[in-house]
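[1] coordinates only, sequence not included:
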């Protein structure tokens, strides 16, 4: 059952559009695990055998990047942004150089979980694909751990557009990079818990009309009190992002998997500037689904929906915010929707 502290704090104003279009989303079609390896001054080639019978148009890669030999005094090298790869299909078709795969301007460990669309026009997925990795070179050495290689195929886009605001809401001390917490808080945040209906590449594009923007993507769990735990990626929206987005625009692209809990967070930039309305456009091969508990309506987590749960809803009725026991549907507010959920499941024993 989803813990009370990770229940949804969702405060979006609503879904404006959800439609399948004729875009170029990338659906995951095969994953192959690989051994850990290091990349130094010499390119490293990994030959990976795939067996999919679907046409291949894109690639994905997941691993934990780590600095094996690094400038620990000044932190200037290597960086996860230095990692690049070129993939050659069994028929000899070759992708453009994919660099950076993802990462940060730091020697801190970084979770790479990325994809690149349109790398092939359409190639056969059966046979050995050559992955040629490069990094910054000597004397620095980068390491890749928990490696997985992915192939994807093009499917129609599924697009969701939502509006929200960081003008008010719960507050936290946001990260400012993958391993550091900003001193500009506390700031307002809004979080969207979700799962994906289809594994593949997802694009989170967030825009504010003025000022700076910052978004974060968490995997597995989210707790505002421990903002670095489970942080998968972030989108810097102050005009200095490595992916080149302008001020006010935040972009995260990640390979996401069915059955995994994710949390997308919009954050106020700093406590000295007011929060701002934002528009999120999320594009991928499938829909974003709500995270449901194993026992709907069970407010106290004892596995039974009974008078104790009804009492929790009535006690918190009309309140909004994080960690309210009566917020059984996880939308950040305790209202008739929560009451209805308890009554609809009253008497159910989930144990």
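    Structure received. Model, not experiment: these values are computed from the prediction. Numbers count the residues shown, from 1 in each chain.
[2] rest of the way, CA atoms for contacts and neighbours
    Noted.
[3] which elements pack onto the longest strand seen in the chain?
    Longest strand of the chain, by residue count under DSSP state E: strand 141-155. Contacts defined by 3 or more CA pairs under 8 Å, 6 or more residues apart in numbering; DSSP states H and E place strand 141-155 against strand 25-33, strand 37-39, strand 58-69.
[4] so which of those strands is nearest residue 249?
    Among the helices and strands packed on strand 141-155, the nearest to residue 249 by CA to CA is strand 25-33 (20.6 Å).
[5] okay, angle between that closest one and strand 58-69 too, please.
    50 degrees (axes from the mean of the first three to the mean of the last three CA atoms, to 10 degrees).
[6] buried ones in strand 25-33?
    Using 16 or more other CA atoms under 10 Å as the test for burial, strand 25-33 gives 25, 26, 27, 28, 29, 30, 31.
[7] repeat that for stretch 218-231.
    For stretch 218-231, burial by neighbour count (16+ other CA under 10 Å) applies to 218, 219, 221, 222, 224, 227, 228, 229, 230, 231.
[8] what of stretch 146-162?
    Buried residues in stretch 146-162, counting neighbours by 16+ other CA under 10 Å, are found at 147-162.
[9] please compare the first structure with the one that follows:
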């Protein structure tokens, strides 16, 4: 179940959308959503069938797509992946259409059971958005037959048009939740300039970040719930690769822990709900909010149909982007002190402990030419 709450009754560019009459107030939504994430009775949603679809556009008239399922598994949820794009957009003010305006009703083959998915996902901008979302809400219906998907641009007036590209539909079944907790900190670490939405980079950096590189053994819906003791909390998921110097490349989804998230999370709590696929590498990034606010410890709870499989980084991969390149070499040379020398790095927020952790490969408490030989062997650029 996806609950979306807003606190404004006006539509403003890059702000929260209008508050429809059937939306709940922020505080109620946060309590409901926290209860659902902490222990939903529905369980995790495992993907059991994927059906490729055609590209299409949506204006002011709903668009219906018929999706034929063949799985014998009982279906309790659905997933949707596509690249959302603004075909005809308000490029002057950025008010219409937004990917967060996309709603869908999915009717099961029996013609009576319906999932009202409003909104499906997305962002509060006209920028392209890689939708990769899921929802539960079906009472174990048959997976054999035609599912009717009715897509609507919610409250989007003429002449604005949105489009969906590289479309796939997914059928899901309920399995027991599998929960994992990750504790970490962004008090120190490599630096980047974090995104603040799907197509924008914050000017409050550089800031520290932490990365978990992983795969999943079961495709399906996963939630990443991250909490910090105080202040704001930003989290991101990247697909296929992560380059901190190009923070918008391959950005799949993000969580706003600043109190302005469309999913209603309060300040300090970030929530990402995403449909993940097998045989794909993902990067989960936790970021310090701003350079003038100290980085904090965080606790991230990951819930899904299986545990994530963490993929280790090379020791010398200081920026945790999956390779050992010239960026890492710059930090290595800053830490290089010779035999029995104590590294005295000059790069901001790189300290003695990090020099030894990443570059003292022979564990003799210095960074010297012996360690450089190991760095050369690990170099991948």
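    It's in. Keep in mind that what you see is a predicted model, and the values were worked out from it rather than measured.
[10] returning to that earlier point: JSON lines for the helices and strands packed on strand 141-155 of the first structure, including distance to residue 244 of the first structure?
    Output for these, formatted as JSON lines (distance: least, CA to CA, whole Å):
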{"stretch": "strand 25-33", "distance to residue 244 of the first structure": "21"}
{"stretch": "strand 37-39", "distance to residue 244 of the first structure": "26"}
{"stretch": "strand 58-69", "distance to residue 244 of the first structure": "21"}
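[11] quick one: closest of those strands to residue 137 of the first structure.
    Once these are compared by CA to CA, strand 37-39 is nearest, at 8.0 Å.
[12] against the second structure, where does the following helix or strand past the closest one fall?
    As assigned by DSSP states H and E, the chain's next helix or strand after strand 37-39 of the first structure is strand 44-51. The alignment of strand 44-51 of the first structure onto the second structure (TM-score structural alignment) spans residues 63-70.
[13] which residues sit against that stretch?
    By CA atoms under 8 Å, 6 or more residues apart in numbering, the residues outside stretch 63-70 of the second structure that reach it are 49, 51, 53, 143-152, 169, 171.
[14] return the distance of the residue most central in space within the second structure relative to residue 45 of the second structure.
    For the second structure, the residue nearest the mean C-alpha position is residue 253 (3.1 Å; CA atoms, centre = their mean). Per CA to CA, to the nearest Å, residue 253 of the second structure is found 19 Å from residue 45 of the second structure.
[15] the aligned partner of residue 174 of the first structure in the second structure: what's it in contact with?
    Taking TM-score structural alignment, the alignment pairs residue 174 of the first structure with residue 194 from the second structure. Shown in contact with residue 194 of the second structure (CA under 8 Å, 6+ apart): 201, 202, 205, 206, 207, 247, 287.
[16] next: residue 66 of the first structure.
    80, 107, 108, 109, 110, 142, 143, 144, 145 are the contacts of residue 66 of the first structure under CA under 8 Å, 6+ apart.
[17] by neighbour count, which of those wins?
    If you count neighbours using other CA atoms under 10 Å, the busiest of the contacts of residue 66 of the first structure is residue 80, which has 29 neighbours.
[18] quickly find the element holding residue 341 of the first structure.
    Element membership for residue 341 of the first structure, per DSSP H and E: helix 336-344.
[19] kindly report the same for residue 330 of the second structure.
    Taking DSSP H and E as the criterion, residue 330 of the second structure maps to helix 326-335.
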